[in-house]
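[1] Make a model of this:
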Amino acid sequence: MEHAIIIVVILTGLGAVFGLILAYANKKLALEVNPLIHVVEDVLPKGQCGACGFAGCMAYAEAVVTRPEVAPNLCIPGKDPVAKMVAELTGKAAEAVEPRIAQVRCAGSNEKATRGFKYAGVSDCVAANLMFGGDKTCKYGCLGLGTCASNCPFDAISMSEAGLPVIDPEKCTGCGKCETVCPKKVIAMMPLTARVRVNCNSRDKGQVARKACSSACIACTLCVRECPYQAVKVENNLAVVDPSVCVANNCTDAKCLAKCPTKAIRPAVLGIVPGAEDQAAVERACPSCIKTNTAAG
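    All right, here's what the predicted structure looks like:
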């Protein structure tokens, strides 16, 4: 019993001694934190998305306050209002931030895309991709398991019954988190000024792509020939549209939509399932398509 009491007393004494040492060290070695860091952090949206290139809002706040080379407009979700506030607080100049939104570059819904086998594993796109690239015949298409939705820090993505993500334009900040986690790189950022978008991500040749998905781009180059501004080109068997060219030329008649045989190029309508753009939207984006479709009929 006496030994037990002695042990308790010794341990208590050691604890008290080490406690005093740690308290002294903490006071002596404490680093002063610039209070401006916390002020800057408070104006950030707290999405912790990493779009700024730093590990969270606190890390960016510290960098933009303490490092002269770090720009005040790196918070993509905050857009111009946050950039201006950070610039004012840090005494730096902020260039305008172009608003952007996530784009789903795949219209391969459950009805349009074929599948090579039935996947029955973990409901996660990254996990499914490890199994022979997923169950879709098109190895570039959306796997439809919602990894983008579950990782969106702003709850801006939902999965449709068609098996494709739908981006909520009211909630999407363009942070790029969904783009980062998608194993197929189906999601990309596009400027809000974009007039049209390509609803495909396939790099397969035309016949192979069409067999895998009825809405796939078949690299026919009709869109390239129809565009009067050279805003469209085909790279790696896939149409690519430069939205800045469309805007610079104030294109109000997107002729690239007129003859696309698979409807892979569509008007940039937000908040819908890719490929679900109605004819009215097409006609608004391409008035000449009305005449083209009437002549074809």
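
[2] Only C-alpha atoms from now on, for both contacts and neighbour counts.
    Fine.

[3] quick one: the helices in the stretch 51-200 of the chain?
    Listed from the start of the chain, the stretch 51-200 of the chain has helices (DSSP state H, counting those that start in this stretch) covering 57-66, 79-90, 125-129, 147-151, 177-181.

[4] To residue 210, which of those lies closest?
    Taking Cα to Cα, helix 125-129 is the member of the helices of the stretch 51-200 of the chain nearest to residue 210, at 21.2 Å.

[5] next up, for comparison:
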Amino acid sequence: MSSIVLITVACLSLIAFLSAVILYFVAQKFKVFEDPRIDEVQAILPAANCGGCGFAGCRNLAEALVKAETFEGLTCPVGGTEIMDQVAKILGKEAPAVEPKVAVLRCNGTPEFRAKTSRYEGASDCRIAHSLYQGETDCSYGCFGLGDCVRACTFGAIYLNTETRLPVISDEKCVSCGACVKACPRKLIELRKKAKKDRKIYVACSNCDKGGPARRACKVACIGCGRCQKVCEFDAIKIENNLAYVDAAKCTFCRKCVAECPTGSILEINFPPRKPKADIKTETVNA
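    Alright, predicted model coming up:
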């Protein structure tokens, strides 16, 4: 009996040993070499896995950065220039300048400006609402206020204002990952160049209808009148599809367009109050 047990154990041990040897040689034959620098780069990245870089996660971006000859088209919007400089040192490459950006909502249609003409009773989801109808107002371009962008933001940079029913974006928390841009079914959120003191001038409207219908749907709608374009001395404003657009790269923050806009659709954010114009009294002197 004992000899049978010993033979069985010996056979099993031999099979296990041979299997281990075979597996070892197979693993060596088909193993895939992975550059150890990938782990180093991944350790530096913020591990947000937000997809703002265009990849599924930070690991995928790290692999692309290591394999690429240059960083052209590759960047981490969350980490910014500081992170990319560290990555460049590891890989011995030149780091690109990462232009800081911030998300803005191109809609200012609060209940004060957009009259409610219907009532929505359904899932609290912007995409579902967008697929069903134009919204609770006559504006078929405006924000639903159901919070898809809020849920998409993993950095807590967006919250829904219960009074205005519009999302509010925090300049301090926004990392320009672009998740909110992708989440909005009406493409109302845009990543714009971040200026000093977080100042911004942009058209808070996305209505492409002609002036009359647009104004009837919302009091602060852009009517495509072109007055802002005419007053701009820096060619920073264009009118397309009845809608004005301010180019952040050309805008010098002179604010002439803001003062000229008849509907107030152009917003100026984080600017000091305008100085009141002095009343100039004139007297007529009879010669």
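
[6] Need the TM-score from the superposition.
    Scored against TM-score structural alignment, normalised by the length of the second structure, the superposed chains reach a TM-score of 0.82; 263 aligned residues with a Cα RMSD of 2.9 Å.

[7] ok, back up a step: with mean neighbour count added, can I get the helices of the stretch 51-200 of the first structure in CSV?
    Formatted as CSV, the entries for the helices of the stretch 51-200 of the first structure read as follows, by neighbours: other Cα atoms under 10 Å:
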stretch, mean neighbour count
helix 57-66, 21
helix 79-90, 19
helix 125-129, 18
helix 147-151, 20
helix 177-181, 21
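
[8] okay if I get the ones you listed as CSV plus distance to residue 40 of the first structure?
    Formatted as CSV, these follow (distance: least, Cα to Cα, whole Å):
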stretch, distance to residue 40 of the first structure
helix 57-66, 6
helix 79-90, 6
helix 125-129, 35
helix 147-151, 25
helix 177-181, 22
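
[9] can you pull out the strands in the second structure?
    In the second structure, strands defined by DSSP state E lie at 101-105, 158-160, 167-169, 189-193, 200-203, 237-240, 243-246, 266-269, listed in chain order.

[10] wait, which of those is closest to residue 13 of the second structure?
    strand 158-160 (61.8 Å).

[11] Quick check: buried residues in the closest one?
    For strand 158-160 of the second structure, a neighbour-count test (16 or more other Cα atoms under 10 Å) marks 158-160 as buried.

[12] elements contacting it?
    Judged by 3 or more Cα pairs under 8 Å, 6 or more residues apart in numbering; DSSP states H and E, strand 158-160 of the second structure is in contact with helix 148-152, strand 167-169.

[13] before we move on, back to that, I'd like the strands of the second structure as JSON lines, with distance to residue 59 of the second structure appended.
    Below are the strands of the second structure laid out as JSON lines (distance: least, Cα to Cα, whole Å):
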{"stretch": "strand 101-105", "distance to residue 59 of the second structure": "23"}
{"stretch": "strand 158-160", "distance to residue 59 of the second structure": "26"}
{"stretch": "strand 167-169", "distance to residue 59 of the second structure": "28"}
{"stretch": "strand 189-193", "distance to residue 59 of the second structure": "24"}
{"stretch": "strand 200-203", "distance to residue 59 of the second structure": "34"}
{"stretch": "strand 237-240", "distance to residue 59 of the second structure": "40"}
{"stretch": "strand 243-246", "distance to residue 59 of the second structure": "36"}
{"stretch": "strand 266-269", "distance to residue 59 of the second structure": "37"}
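
[14] picking that back up, select, out of the helices and strands packed on strand 158-160 of the second structure, the one closest to residue 50 of the second structure.
    With distances scored as Cα to Cα, the stretch of these nearest to residue 50 of the second structure is helix 148-152 (9.3 Å).

[15] Tell me which other helices or strands that closest one touches.
    Counting by 3+ Cα pairs under 8 Å, 6+ apart, the packing neighbours recorded for helix 148-152 of the second structure are strand 158-160, helix 179-183.

[16] The longest one maps to which residues in the first structure?
    Meaning helix 179-183 of the second structure. Taken onto the first structure by TM-score structural alignment, helix 179-183 of the second structure occupies residues 177-181 there.

[17] Alright, that wraps it up for me.
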